[in-house]
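K.L.:
Return atomic coordinates for the entry below.
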Amino acid sequence: MFCILFLSLFTASAIAEEKDGSLPRLADVTAAQSFIDAAEVVVIGFFQSEDSDGYKEFVASAAEVSPLPVALCSEKEVWATYSVTSDTISVFRKADQHQENLKLSDAKKVDSEGLTRFFRINELRYITEYNAVTAVGLFNSEVKTHLLLFVNRGNNDFTALKTKLGALAPEYTGKFLFVLVNGALQSNARSMGYFGLKSHDLPRVGIYDGDADRKWLMPPGKISTERVREFCDSFLKGTLQEQEEDTKQDSKIEL
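P.N.:
This next block holds a predicted model:
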């Protein structure tokens, strides 16, 4: 009982609440790391004080992106741990093990609307739904290979497939970004067309290699965890690329 009480008091002192009770303050490295580890994506505002430029705008935008976890930190020991040297807003995400920084002294203009967009652009999760905003973050990520689930929202399998691939995604952290493309949206027709797909062909799974600008579709059939895992592994081993090259070679011979 004493240990539980001690840990509760320690946690309370390490993660203190703001005066208005809206945003937690991270008082040490342990608290900061615990906050980062607790969710797929989190945001930390590293501000020296409440008088810092961009502070009020940050607090305002934090309210707009709820339930995205957002915290504040003014402790220089924590700053040093995450390579922060001046007032900075950082998005930490597990999908590609990345820390995206917005150094406020380098920003031409800081307003709550712009910060909200910065959060949304960089809010990449284990499985991220593709749209005009998230596309920027997806293509700016250092991970250039995407595992895509094409499925129509409203389809009976939509939620189950999203959950299934979302659970598989952590196995490929830093190797693939898992992306959901809603085939029921006309705005996604171009993305599906790149893979030669139409709404009535879904659901399907594909891989896009941004470095080589190449694509592959998993053969039609049941979309199971095992099949998707084999599909991903075949790309990582290079066998998927080799099979395509063999097909191209066979076509040349036939011609």
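K.L.:
Only C-alpha atoms from now on, for both contacts and neighbour counts.
P.N.:
OK.
K.L.:
Residues touching the longest helix seen in the chain, excluding its own?
P.N.:
Of all the segments of type helix in the chain, defined by DSSP state H, the longest one is helix 239-254. With contacts defined as CA atoms under 8 Å, 6 or more residues apart in numbering, helix 239-254 is touched by 231, 234-235.
K.L.:
That one: which residues count as buried?
P.N.:
Leu240 (16 or more other CA atoms under 10 Å).
K.L.:
Next: stretch 152-169.
P.N.:
Taking 16+ other CA under 10 Å as the neighbour-count basis, stretch 152-169 is seen to contain the buried residues 152, 158, 161-162, 165-166, 168-169.
K.L.:
How about stretch 137-145?
P.N.:
Along stretch 137-145, these residues count as buried under the neighbour rule (16+ other CA under 10 Å): 137-138, 141, 143-145.
K.L.:
Could you also give me the structure for this second sequence? I'd like to compare it with the first:
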Amino acid sequence: MRRYSLLFFVLTVWAWTLNGEGAGEEGVEAPEEATPEPPSDELLEEDDILVLTQHNFGRALQEHRYLLVEFYAPWCGHCRALAPEYAKAASLLKNESSELKLAKVDGPAEKELAEEFGVTGYPALKFFKDGNRSQPVEFTGPREAEGIVRWLKRRLGPSATRLETEAEAAQFIDSQDIVIVGFFKDLQDEDVAGFLAIAEDAVDLTFGLTDRPELFQKYDLSRDTVVLFKKFDEGRADFPVDEELGLDQADLTHFLVVHSMHLVTEFNSQTSSKIFEARILNHLLLFINQTLSPHRELLKGFQEAAPAFRGEILFVVVDVAGENDHVLQYFGMNATDAPTLRLINVETTKKYVPGAGGEITAASVSAFCQDVLSGKVKPHLRSQEIPADWDQKPVKVLVGKNFEEVAFDASKNVFVKFYAPWCTHCKEMAQTWEDLAEKYKDREDIVIAELDSTANELEAFAIRGFPTLKYFPAGPDRKVIEYKSSRDLETFSKFLDNGGVLPEPEPKEPEVPLPEAGANDSKDHKDEL
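P.N.:
Next comes the predicted model:
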């Protein structure tokens, strides 16, 4: 069969050669290849949004002084969620300015553009001004239509209102619940540029600016100062500019976030993002039922304790009668546990509980905060009770109370799955974990276990994602190895059989390249063709 295939191949080549020679004798010229048209730089739109490519990007920069560009990927869920908001923002801005335009780029399809602008994830939004291609500004605003519009308007117009008279200042300060006014004796000073840069990004706040001596006097200021005026709590907070070091933008940004929040913030869907963006690591939570008068009376003492810890501990009220079941679940509580306090460090996730039976007063709240900050109170670790049959099945059941004893048993190699009952990925790998335990159930030196991290907390480390897989090799050193490879039975087995390390893949034999057409190949190579 191989011989006939070879013969057919040779005859076909000969026929092609003879036909070619005959055509040449007739003098028929081969048709000229059409010259491809150069790629068009035409600017097309979808939903008032420019669709940009490598070929028309430069033209878009030339024709629009301000250009916000979204780099997206068709398969990206976050990109799909942003799409209607981005289109709405484009519609809102349609009649604002001919100089401003929103655009989008398919990042995976336009790899050169994505690489040029350092796009490493999607969606990525970059703002171009005055045709400057080399230094786009990262978009830092909210990713909803109104927030996108506010962010852009800050960059098109002045980011702070110039205040000239006492009447203007008074009207400006009274116009919002929170306003920030920069008092600078010299508006050409570089500190002013730093202040305005912060104002451009902080689109949820309103900024003013003045250099008028009468306004310095009116507000009892003798040096450059940024003042946050607010219609709650203490009414005003001052940030004096260091006369030697100048204005520190990071410090001022943190100051504005901290002092724009109420001393006591109620946790809800509107405030949750601000609570976590405040960059205050310690949060003190008062759990009360707002429908009960005795519970509401506790707010007074809670609020009295707050000023001494501003910037160090964030005071938060959680209404157990509201839609906050997920918060209660996270702390392992029920609504009937209120009123009570919990303090959490959001970086370490360590939680602290006050002594039982104490009243919630300004004095007791202050004392509890001081004791936690000084290390006098140990973290509270939740744990389920040890099940009676925890070690009767192939997968051993660990809880906080037996974790140390089992995981750090010097005679065992222990492989633990840390999971959450609601986690989809955990559910998907559950059967594989059962199969793994069944495979090694007769190995005295290997233990396959699992721990519900939503109901059990550990002092050794915090679990931040699910599922998390950790291997505790036998020995006295208390080593912990995090498993980050494929979650299938074969790979798990290789990992265990190799002592908690995946073996290096065997080197592949180098591939022999196929010969080029027309080469003097051996008969075997030609038969393969």
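K.L.:
about what we covered before: in TSV: the buried residues of stretch 137-145 of structure 1, plus distance to Tyr130 of structure 1 and secondary structure.
P.N.:
Written out in TSV, the entries for the buried residues of stretch 137-145 of structure 1 read as follows (distance: CA to CA, whole Å; DSSP: H, G, I helix; E, B strand; the rest coil):
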residue	distance to Tyr130 of structure 1	secondary structure
Gly137	10	helix
Leu138	9	helix
Ser141	14	coil
Val143	15	coil
Lys144	15	coil
Thr145	14	strand
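K.L.:
Downstream of the longest helix along structure 2, the next helix or strand is which one?
P.N.:
Secondary structure assigned by DSSP H gives helix 2-26 as the longest helix of structure 2. Heading C-terminal from helix 2-26 of structure 2, the first helix or strand you meet, by DSSP states H and E, is strand 44-46.
K.L.:
Does anything pack onto that next one? Which helices or strands?
P.N.:
strand 49-51 (3 or more CA pairs under 8 Å, 6 or more residues apart in numbering; DSSP states H and E).
K.L.:
Onto which residues of structure 1 does whichever helix or strand comes after the strand it packs on map?
P.N.:
Sequence order places helix 57-63 as the next helix or strand after strand 49-51 of structure 2, per DSSP H and E. Counting by TM-score structural alignment, helix 57-63 of structure 2 falls onto no part of structure 1.
K.L.:
Repeat that for stretch 137-147 of structure 2.
P.N.:
Mapped onto structure 1 using TM-score structural alignment, stretch 137-147 of structure 2 covers no residues at all.
K.L.:
And for stretch 287-307 of structure 2?
P.N.:
Residue span in structure 1 matched to stretch 287-307 of structure 2, by TM-score structural alignment: 150-170.
K.L.:
what's the matching stretch in contact with?
P.N.:
Outside stretch 150-170 of structure 1, the residues that reach it (CA under 8 Å, 6+ apart) are 95, 126-127, 149, 176-178, 180-184, 192, 199, 202-206, 223, 225, 229.
K.L.:
equivalent range in structure 1 for stretch 430-446 of structure 2?
P.N.:
Aligned by TM-score structural alignment, stretch 430-446 of structure 2 falls on no residue of structure 1.
K.L.:
one step back: for the longest helix of structure 2, packing partners?
P.N.:
By 3+ CA pairs under 8 Å, 6+ apart, helix 2-26 of structure 2 packs against helix 523-528.
K.L.:
switch the cut-off to 6 Å
P.N.:
Based on contacts counted as 3 or more CA pairs under 6 Å, 6 or more residues apart in numbering; DSSP states H and E, there is no element that helix 2-26 of structure 2 packs against.
K.L.:
in that helix, what's buried?
P.N.:
Neighbour counts using 16+ other CA under 10 Å place Leu6 of helix 2-26 of structure 2 among the buried residues.
K.L.:
aligned partner of Ile127 of structure 1 in structure 2?
P.N.:
Ile127 of structure 1 maps onto Val264 in structure 2, by TM-score structural alignment.
K.L.:
actually Leu197 of structure 1, not the one I wrote
P.N.:
Applying TM-score structural alignment, one finds that Leu197 of structure 1 aligns to Met333 in structure 2.
K.L.:
Report the secondary structure state of its match.
P.N.:
coil (DSSP: H, G, I helix; E, B strand; the rest coil).
K.L.:
Can you give me the separation between it and Val353 of structure 2?
P.N.:
With distances taken as CA to CA, to the nearest Å, Met333 of structure 2 is found 12 Å from Val353 of structure 2.
K.L.:
OK, contacts around Glu347 of structure 2?
P.N.:
With contacts defined as CA atoms under 6 Å, 6 or more residues apart in numbering, Glu347 of structure 2 has no neighbours.
K.L.:
same thing but 10 Å
P.N.:
279-282, 462 (CA atoms under 10 Å, 6 or more residues apart in numbering).
K.L.:
Which of those residues sits closest to Ile198 of structure 2?
P.N.:
Checking the contacts of Glu347 of structure 2 against Ile198 of structure 2 by CA to CA gives Arg279 as the nearest, at 16.6 Å.
K.L.:
doesn't Val346 make contact with the closest one?
P.N.:
Yes - Arg279 of structure 2 sits in contact with Val346 when judged by CA atoms under 10 Å, with a separation of 9.4 Å.
K.L.:
Spatially central residue for structure 1, please.
P.N.:
In structure 1, the centroid-proximal residue (CA atoms, centre = their mean) is Leu124; its distance is 1.5 Å.
K.L.:
hmm, who's touching stretch 184-203 of structure 1?
P.N.:
Contact partners of stretch 184-203 of structure 1, identified using CA under 10 Å, 6+ apart, comprise 130-132, 149-155, 157-158, 161, 181-183, 204-208, 214-217, 220-223.
K.L.:
Sort out which residues of that stretch are buried, please.
P.N.:
Applying a neighbour-count criterion of 16+ other CA under 10 Å, the buried positions in stretch 184-203 of structure 1 are 184, 188-189, 192, 195, 197-199, 202-203.
K.L.:
Now flag whichever of those is closest to Arg117 of structure 1.
P.N.:
If you rank the buried residues of stretch 184-203 of structure 1 by distance to Arg117 of structure 1 using CA to CA, Asn188 comes first, at 20.5 Å.
K.L.:
Confirm that that closest one sits in a strand.
P.N.:
No - counting by three-state DSSP, Asn188 of structure 1 is not part of a strand but helix.
K.L.:
For it, give its distance to Val29 of structure 1.
P.N.:
Taking CA to CA as the measure, Asn188 of structure 1 and Val29 of structure 1 are separated by 42 Å.
K.L.:
swap in Gly206 of structure 1?
P.N.:
From Gly206 of structure 1 over to Val29 of structure 1 the distance is 40 Å, taken as CA to CA.
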